[in-house]
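Student: Coordinates only, no sequence provided:
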């Protein structure tokens, strides 16, 4: 089996090494307009091969309707223009001999589409990964192996993204990613965010946008950058939609269904997305801990812990919205979304405790059960007004978000000696851990185009957040359930963030482009420990500059340099001093003394012939918020908490290549190497941890016929550093097959995720008196069968407004952060 794995890995990651003929490149450019000579912004432009009309590249017309294809080799080409609400348009066949001047096409004038489209389904093939000037875009449906997956598994495959064993998300080896859904932050704890994404069907998703250094318009939160998950929408008159049904079989079965509906008539557009997800999973976690004396570092006890966990979730997601077009220039919109995710968790835990000579003297058997109900409601009202045809516009959003978590748990412990004789009475701890979060946010943005293609942007934002956590613990004493005042706690956190920004971007010369931005954020926070009647307050003001510069050396080479300062505020759960137990000896605890962390990010990039992008990055982070493990040897306890433990330095290099190998084979490969160094104080001792990591991510897509296609994808990560954990190598290999049916109205996809069952997380950590190893695996090998049916009755709409980011992007993420 090992030779087979090696062969597949080489085929997956080494495919793009095919050479290219060295010829002088040329370019084709032009403009798209309607019959009134009005520029058609966002028209889709495709460059086709002249001999067989196969697609070589896609592009999008800018605000002036302009497009350009550069770095073209000698050969014959066609240009195809498509725009919603208009007839398709082709150019004449063009012949480039490698020594011609740039070709400027005659204006491509599109006629309006008047025919009804009853029973006709329009589909377009998009590349799986698109590299844009300020972000990387992953088109979710372009990957066969995404069928039947959830949103977290989609992120796991995205270039530069890492998902650890607990669902924490990193970008290019850096923690502190701000995750948005349709521009709105999720505002959840790491665990709750992971559960939300695990219960969000891939069939609901359209794109994943990855921004490592966002401009000043975006919130400054997110040390590593922003990941924006965009759900499906449409631009079509009449009634249309899609329905998806998927079944997956791992150790347990998994079912998800989704329905997307859209209706547009006259001045009103309506949309609705509904999905259901039923998942049953298992998790196995083994921990070996050496409990050492803090002063002498001598071994005192050895723990061998084995946990078998099983979870069930049955989530329902729904989102409804409407846009009303007051005029051609003014649009009002509203949306309402809700997610309900009830679930149960059961954990059977075995702890074997030995002395320093390896003699077993105590066995603790624990059973932990939890019933959870998670619900969130999101409401948005938005406004957009275009002042004129130059692109000058004003937009505004108001958002309200409410999160409600009810978590009831019990922990029962039973104590035995090495011969399974009971050595003392068992005990049971009950807990009720409610959490309520309310967020109100508003923002306004103004865009002003300037002469010479430049643009000026400015905006303001204000948000208020209140979290209320009232944890109650009860202990079983003499057969009676008694309130445990020592563990119970009531914590309220209130925060207001006010922000303003300006941004100026445009060409500096024929070869130089630049962008400068500055964002000001004020944070006012108050935390109240109701139980102990103690209060902490914070008030700080920060500036966050951003700068981008791009140099086009020639037709083949484009260089870019950018800088940004960012902040990562503690998520609300981390500030909450609650205690949550895994077993009698292992728990996690919040830290109300957490301070924000700040980072400086610099990136230098080079793009060669528009298909190969290389990026070098440097990041310096102070007061880094990091999850650490601390131990109490006397009580034999280990607990996890967040702390401002260290400063971090990271240097990395990433290479991204997407290109057609042949007419029927397209390859996409991403490679990232990073070096991380943490240095700080943990448990009163100076700790220095350093590690290097290499990550490879690849997808090979094969067009077998007009209706059949296949895909192989996967990733591999070497040993490296994740916080204070030294992780072992891990990887995954996926296979997929797809068939278009019912005159392309339907599709059937079969895929196998984690074919060789290699998604097994292993790590170790050693510092101060902490010495532990971890092994964890889940129900990751799954066979999925997915059917999707698309229907429409109407005609395409070329002027539907874009749904924009909301005003609550940062706050929604910090309901937990990651």
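Tutor: Happy to help now that I have it. Since the structure is predicted, the reported quantities are computational estimates derived from the model, not experimental observations.

Student: going forward, measure contacts and count neighbours with C-alpha atoms only.
Tutor: Will do.

Student: Which positions in the helix or strand that contains residue 366 come out as buried?
Tutor: Element membership for residue 366 (DSSP states H and E) is strand 360-386. Of the residues in strand 360-386, 360, 362-386 count as buried by neighbour count, 16 or more other C-alpha atoms under 10 Å.

Student: Packing partners of it?
Tutor: With contacts taken as 3 or more C-alpha pairs under 8 Å, 6 or more residues apart in numbering; DSSP states H and E, strand 360-386 sits against strand 330-355, strand 393-416, strand 579-583.

Student: JSON lines for those strands, including mean neighbour count and distance to residue 139?
Tutor: Shown next, in JSON lines, are the helices and strands packed on strand 360-386 (neighbours: other C-alpha atoms under 10 Å; distance: least, C-alpha to C-alpha, whole Å):
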{"stretch": "strand 330-355", "mean neighbour count": "19", "distance to residue 139": "23"}
{"stretch": "strand 393-416", "mean neighbour count": "19", "distance to residue 139": "26"}
{"stretch": "strand 579-583", "mean neighbour count": "18", "distance to residue 139": "38"}
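
Student: Now distance to residue 274 too, for these, in a markdown table please.
Tutor: Listed next are the helices and strands packed on strand 360-386 as a markdown table, based on distance: least, C-alpha to C-alpha, whole Å:
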| stretch | distance to residue 274 |
| --- | --- |
| strand 330-355 | 10 |
| strand 393-416 | 19 |
| strand 579-583 | 33 |
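
Student: Could you report the neighbour count for residue 230?
Tutor: 21 (other C-alpha atoms under 10 Å).

Student: Same question for residue 603.
Tutor: Quick note: residue 603 (other C-alpha under 10 Å) scores 20 neighbours.

Student: ditto for residue 357
Tutor: Neighbours of residue 357 (other C-alpha under 10 Å): 10.

Student: ok, now residue 3?
Tutor: Using other C-alpha under 10 Å: residue 3 sits among 8 other residues.

Student: Please identify the helix or strand for it.
Tutor: Per DSSP H and E: helix 2-14 holds residue 3.

Student: putting a second one here so we can go through both:
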């Protein structure tokens, strides 16, 4: 790993530190049992004009960097505990304080909201997005990700942070190892108010799997974080050309020692996709394809969990998810071969495909956490098992003037995925934290596709196949973090051992095997730069090495039928790609402001298209290692200062990519750039009514080998609360201008194609939600939000 640029910046930051000597003061806030209290608000006052604010992290720790020693007034506030107000004396040396808060002793009733938490805040090497403002204007978890500033969700459900590689989606800190469509379906069935926060890790530490080359988006669910029983019931619809209907129940319960949660959601959905393509066959001949696909379906989804404190040190937990999806798709594809100079139709076919599928998912996890001391040291162990089954029945019919072909088939897949993980965190003292852990995963996947040609009942060898796939990954990591004089330094090393075995049984007996071990270093550095208007300006520098492994579908050499003119073929010689990630960013008062990043990828593999030399009407979609990709990005985020009742978050990101390698055995050298802008606005019309507007706009530019036109989406909503703020009504319009569609071109090697892609994205929606139980008290002191009355 080339760390020369990192070393230079570290040296410059270190030299600048000699210009000033800071006093570092750390506070650990816990309850009477010694359990750390997250999101406790701390304020330090030197006099009436100087105030510093901080919020404790997940370990209950908050750190202040002060210019001078002396006498300070400390105030600590958090929900359910008696406030602290005391005077402390700080000497010339760095100081560490432990604070134990006592319960307030009063039964909680309805709490008046005084101010919302930050929409986005920076905590070490991750950005934390508060889910509540997004939940108020969203109908499900997937929409919340679409509305999160800085995330780009493409039409296939891929989530992009900064890299051209899609991000990995985690639920409660664990990778789901599911297909993109399955993850999207799960998120679409998560009630929005069941999500506590969204964590964005663009350069994850050594604690996380090295496969997160595109970063990690971790969706954290609520787990009975409030005292007593609370929850909500909701129902709604979205209507475009077709409509979605949904209803759900969300429950959270916490009696102190035991907390639990339950979410149930039922959805009836329908949408469409229009995909038109024109591919050059010869200099004067085009293949024109117009495909319209309709996707009706029903989904039943539930997730649940329970966590119990066995004693003052041990906590046991169980989390689970179950889902059943019954769906259909109907595709109507018109194919015409046209002479472009005269527009004469040389031949035409009609392809009809009907699919019926049933999918079942069970995901279960048990965990045990040992609290070692009151400083935040802990030992966490988790074991999980996921079973997924999918059955697809397909009927197809291809008709032309000269030839008709039809048939039917069945595809069954089974996936077993197990994980065992153990993580140890030790707070050794003097600002030093040591982390280490082990993880082992096992994936077993089977696929059985059996097709028959119409009429004769003979097996169709072009579609019938059967294979088994096994994958075992074993990893070990060590990581240390040290806080000193306003600096935070974290470094780690992760080792991963990869074992892959594929065995194709039908149509031919083929196998492949991969055995390799790799090291992945990580380093993180942070320091305070200055203080402006009581906001701490802090700089962060992160570097990491990551890997992207090919899946079995990308390795399997069997030609998979797509349509009469297109097949998918895996590449068993595909190598994993490695990326060096570097990012420098700046935050103000824990609010991310500016980031500069660089990703250097070797052996990059991506979708490639090859046209048959023997039959130009036939094309093959595959994967190949095309060479290297160097990516530079610049991201900015800012808040418009709130007035009486208005605030806004605006931002943008610039990406520049350069590809160097080989395509079809010929040199490949090209570059591309694109801009992504995003915004979020909220206007309080009165104490109970809110108007919000959010959207993104992506200027024309490349996405891997595709050159996309301008595209974006603008969504507005009006929300009103009734019945003492317990009843919530939201009306929204998504993709108002119907701009979330695009034209595209791909010109690589022998393939020269263009087209259009659009879907049922412009929709009107109505959601009704009734909240019962306790209203969560909000945090104070944020430049991105205003209070319920519109006052700062």
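Tutor: Everything's here; your move. Keep in mind that what you see is a predicted model, and the values were worked out from it rather than measured.

Student: picking that back up, what range in the second structure matches the strand holding residue 366 of the first structure?
Tutor: Using TM-score structural alignment, the residues of the second structure aligned to strand 360-386 of the first structure are 345-371.

Student: Measure the mean distance from the matching stretch to the first structure post-superposition.
Tutor: With mean C-alpha distance after the TM-score superposition for the first structure, stretch 345-371 of the second structure departs from the first structure by a mean of 1.0 Å once superposed.

Student: coming back round to it: of the helices and strands packed on strand 360-386 of the first structure, which is nearest residue 513 of the first structure?
Tutor: strand 393-416 (22.7 Å; C-alpha to C-alpha).

Student: helices or strands up against the closest one?
Tutor: So strand 393-416 of the first structure, by 3+ C-alpha pairs under 8 Å, 6+ apart, packs with strand 360-386, strand 422-432, strand 435-449, strand 579-583.

Student: Residues touching the second one, excluding its own?
Tutor: This means strand 422-432 of the first structure. The contact list for strand 422-432 of the first structure, computed with C-alpha atoms under 8 Å, 6 or more residues apart in numbering, reads 406-417, 471-477.

Student: tell me, stretch 737-757 of the second structure lands on which residues of the first structure?
Tutor: Going by TM-score structural alignment: stretch 737-757 of the second structure matches residues 756-776.

Student: One more: stretch 699-719 of the second structure?
Tutor: Using TM-score structural alignment, stretch 699-719 of the second structure pairs with 718-738 in the first structure.

Student: Pull the distance from the match of strand 360-386 of the first structure to the chain's centre.
Tutor: Taking the mean of its C-alpha atoms, stretch 345-371 of the second structure sits 19 Å from the chain's own mean (C-alpha atoms, centre = their mean, to the nearest Å).

Student: same deal with stretch 79-92 of the first structure?
Tutor: 34 Å.

Student: Compare the helices and strands packed on strand 393-416 of the first structure and give me the one nearest residue 507 of the first structure.
Tutor: The nearest among these, by C-alpha to C-alpha, is strand 435-449 at 12.4 Å.

Student: Flag every buried residue along the very next helix or strand once past the closest one.
Tutor: The helix or strand immediately downstream of strand 435-449 of the first structure is strand 455-477, counting by DSSP H and E. Within strand 455-477 of the first structure, the residues that count as buried by 16+ other C-alpha under 10 Å are 455-476.

Student: any idea where the helices of the stretch 151-300 of the second structure begin and end?
Tutor: Ranges of helices within the stretch 151-300 of the second structure are 180-188, based on DSSP state H, counting those that start in this stretch.

Student: swap in the stretch 1-150 of the second structure?
Tutor: 4-16, 131-135, 141-147.

Student: a markdown table for the ones you listed, including distance to residue 672 of the second structure and mean neighbour count?
Tutor: Shown next, in a markdown table, are these (distance: least, C-alpha to C-alpha, whole Å; neighbours: other C-alpha atoms under 10 Å):
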| stretch | distance to residue 672 of the second structure | mean neighbour count |
| --- | --- | --- |
| helix 4-16 | 24 | 12 |
| helix 131-135 | 33 | 22 |
| helix 141-147 | 24 | 22 |
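
Student: For residue 706 of the second structure, find the nearest of the ones you listed.
Tutor: Among the helices of the stretch 1-150 of the second structure, helix 141-147 comes nearest to residue 706 of the second structure, with 21.5 Å by C-alpha to C-alpha.

Student: quick one: the closest one aligns where in the first structure?
Tutor: So helix 141-147 of the second structure sits over residues 151-157 in the first structure, by TM-score structural alignment.
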